[in-house]
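> Okay, here's the prediction I keep looking at, along with the sequence it came from:
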Amino acid sequence: MPRIDAARQRGTIAGRIWTHTSRIAIALGLTSILLGPSAASPPANRSLEAWQAEWTQVLQGHVDAKGRVDFSGLAGDRTGLEDVVKLVAAVDPVSTPALFPTVEARLAYYIDAYNALAMYGVLDAGVPEQFGWLGRLRFFYLRKFVVGGRSISLYSLENDIIRPMGDPRVHFALNCMSVSCPRLPRTAFTPGGLDRELDAAAREFVGEDRNVHVDREARMVTLSAIFDFYTKDFLAKAPSLIDYVNQYRANLVPRDYKVMFADYDWTINDRSRVGHGAP
């Protein structure tokens, strides 16, 4: 998710890889992720489809239609999320490339992995009220997870792996569990449907007034800070931010409008704190 200066984890993975992953986890103080009750069954024995189904089950059980997370309920029912994170720790497109034969398979996996790790990280941190500057430093830079047997931060996962894949629509899909993030979906992203799913996420994001607010009297458009954080990515696909936004909007923003950016709300998107409502 946004950088801190903006205000601002072959064949069957077992044996050697699993032992190596566990040692990394122990060194990082992540035994709660890898060494839970179900650790006796190496997670890579599960198919990626089964993993996506598990992640979808977590999302549908603890995320409402507005994308708010029931962290209180999740704290009392951690097994599903922990199982999702265990597979991320053991398997990824680098450690097991045969499982990810397409760009779509790799990108869908990394998006889902990022979101699952962010959810786990917030829960593991005790669900703070918000990410202050120091909190963002700890959460995105210093907090390490295991992805495919390697230690990595969320910052590096996003900026060194996901963003270089060259699809700026990921910024409408990656979710660090803050209020200003895109809506967290209730289903996993999938290799076969990824292009359609990212298009839908883009249309939803730019269709929300909080993300693209048009003031026709002032001839100005106020964009989500995400467009400020990642301007370079969007301009690689369009001549201007307005041109990029207009690709996904029914009501076009005039190209000569002045562009401003909204402040980013780092409040944790905890359903019990940011509002109640039935899914």
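Done, it's in.

> all contacts plus neighbour counts: C-alpha atoms, from now on.
Fine.

> Do a quick rundown of the helices in the stretch 151-279 of the chain.
Counting by DSSP state H, counting those that start in this stretch, residue ranges of the helices within the stretch 151-279 of the chain are 154-156, 194-207, 225-229, 231-235, 241-246, 271-274.

> In addition, the following structure is provided for comparison:
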Amino acid sequence: MKKTYLILAIILLSSSISNLKAQKKHIDHMVWDQLLLLNVSNDGKVDYKGFIRDKFLFDKYFTSLSTNYPSENSENNEKLAYWVNLYNAIVMKMIIDHYPIKSINDLKNPWKKKSITINNVQYSLDDIEHTILRKMNEPRIHFLLNCAATSSPKLWNRAYTNRNITQALEESTSNYINDPTKNLITKDKVMISKVFEWYAKDFDNGDIKSYINRYAKEKITNASTIKYLEYDWSLNEKE
């Protein structure tokens, strides 16, 4: 009987340790961090030729994402950082695998292409954005996701982690809204990014003015008429 109790105690202890490890699981984005630091400028311009030179390291990181992913018990910030990094890494892989191209839209249906398998589930860019990230009820993710386009939010030259993503979400949202090449907000004219049109419901349930005014240095008034800028899909390449 004592032996039975001992075995049960060991099983319960092992289970507790496994659960604790799952809760504290840390995803390593160090290689991605270094690649971004080396090949992306502070203004988000990308040296795609540099990424191609470092493709061995990039492929190693990309492959690791299919096996090193957050558990159900991982912290929310860990999950956010992982899925945003993965989205941006998939876009990067698409570009460097088909370089030189002028736009991601030169590729065949890039948004729905199944690009990675995680825990026996295949994911596309649309899967990650619409079925995972948007369901996390964090509208600021739209200012971290980069589509390799000039009008996209800039690709940050560091990897997102559970430690920096909260600050990155806030700073990237503010920077994007106040960037005159992405949103033109003056007393006489309001022309904003199509991001706010495409994902209107994500921003205060469609109250776009209210959401933008939280961050905008020049506020949109009730009398303002909102128009949307054409989205520039040309490659965000460093000259």
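Happy to help now that I have it. Everything numeric in this text was worked out from a predicted model, so none of it was measured.

> just to revisit the earlier point, between the helices of the stretch 151-279 of structure 1, which one is closest to Arg163 of structure 1.
Evaluated over the helices of the stretch 151-279 of structure 1, closeness to Arg163 of structure 1 peaks at helix 231-235, with 8.0 Å, by CA to CA.

> among the helices of the stretch 151-279 of structure 1, which is nearest Ala50 of structure 1?
Per CA to CA, nearest to Ala50 of structure 1 of the helices of the stretch 151-279 of structure 1: helix 194-207, 17.2 Å.

> distance from the closest one to structure 2 after superposition?
Comparing helix 194-207 of structure 1 with its match in structure 2 after superposition yields a mean distance of 0.9 Å (mean CA distance after the TM-score superposition for structure 1).

> matching residues in structure 2 for that helix?
Aligning helix 194-207 of structure 1 against structure 2 (TM-score structural alignment) gives residues 165-178.

> Structure 1: which residue goes with Phe56 of structure 2?
Across the two structures, Phe56 of structure 2 finds its equivalent in Thr79 of structure 1, going by TM-score structural alignment.

> Give me the neighbour count for the equivalent of Thr102 of structure 1 over in structure 2.
Per TM-score structural alignment, the equivalent position to Thr102 of structure 1 in structure 2 is Glu75. Burial of Glu75 of structure 2 is recorded as 15 neighbouring residues (other CA atoms under 10 Å).

> Next, work out how far apart Phe139 of structure 1 and Ala200 of structure 1 are.
Between Phe139 of structure 1 and Ala200 of structure 1 the distance is 28 Å, computed by CA to CA, to the nearest Å.

> Comparing those two, which residue is more hemmed in?
Neighbours around Phe139 of structure 1 and Ala200, counted as other CA under 10 Å, are more numerous at Phe139. The numbers are 20 against 15.

> and the more buried one, what pairs with it in structure 2?
Matched across to structure 2, Phe139 of structure 1 falls on Pro110, judged by TM-score structural alignment.

> isn't there a strand covering that match?
No. Inclusion of Pro110 of structure 2 in a strand is not indicated when DSSP: H, G, I helix; E, B strand; the rest coil is applied; the result is coil.

> residue contacts, it?
Pro110 of structure 2 is in contact with 94, 104, 125, counting by CA atoms under 8 Å, 6 or more residues apart in numbering.

> From Leu125 of structure 2, how far out is it?
8 Å.

> what do you get for Ser66 of structure 2?
In this view, Ser66 of structure 2 and Leu125 of structure 2 are 14 Å apart by CA to CA.

> can you check Asp188 of structure 2 too?
37 Å.

> Of these two, which one has the most company?
Neighbour comparison, Asp188 of structure 2 and Leu125: the larger count goes to Leu125, with 21 against 9 (by other CA under 10 Å).

> Give the aligned equivalent of that one in structure 1.
The pairwise alignment with structure 1 assigns Leu125 of structure 2 to Leu154, based on TM-score structural alignment.

> Surely that match is in contact with Phe140?
Yes. Using CA atoms under 8 Å, Leu154 of structure 1 is in contact with Phe140, at 5.1 Å.

> Which residue lies nearest the spatial centre of structure 2?
With distances taken as CA atoms, centre = their mean, the residue of structure 2 nearest its centroid is Val84 (2.6 Å).

> For the nearest residue to that residue once chain neighbours are set aside, the count of nearby residues, please.
Nearest non-adjacent residue to Val84 of structure 2, counting by CA to CA, 6 or more residues apart in numbering: Leu145, 6.4 Å away. Burial of Leu145 of structure 2 is recorded as 21 neighbouring residues (other CA under 10 Å).
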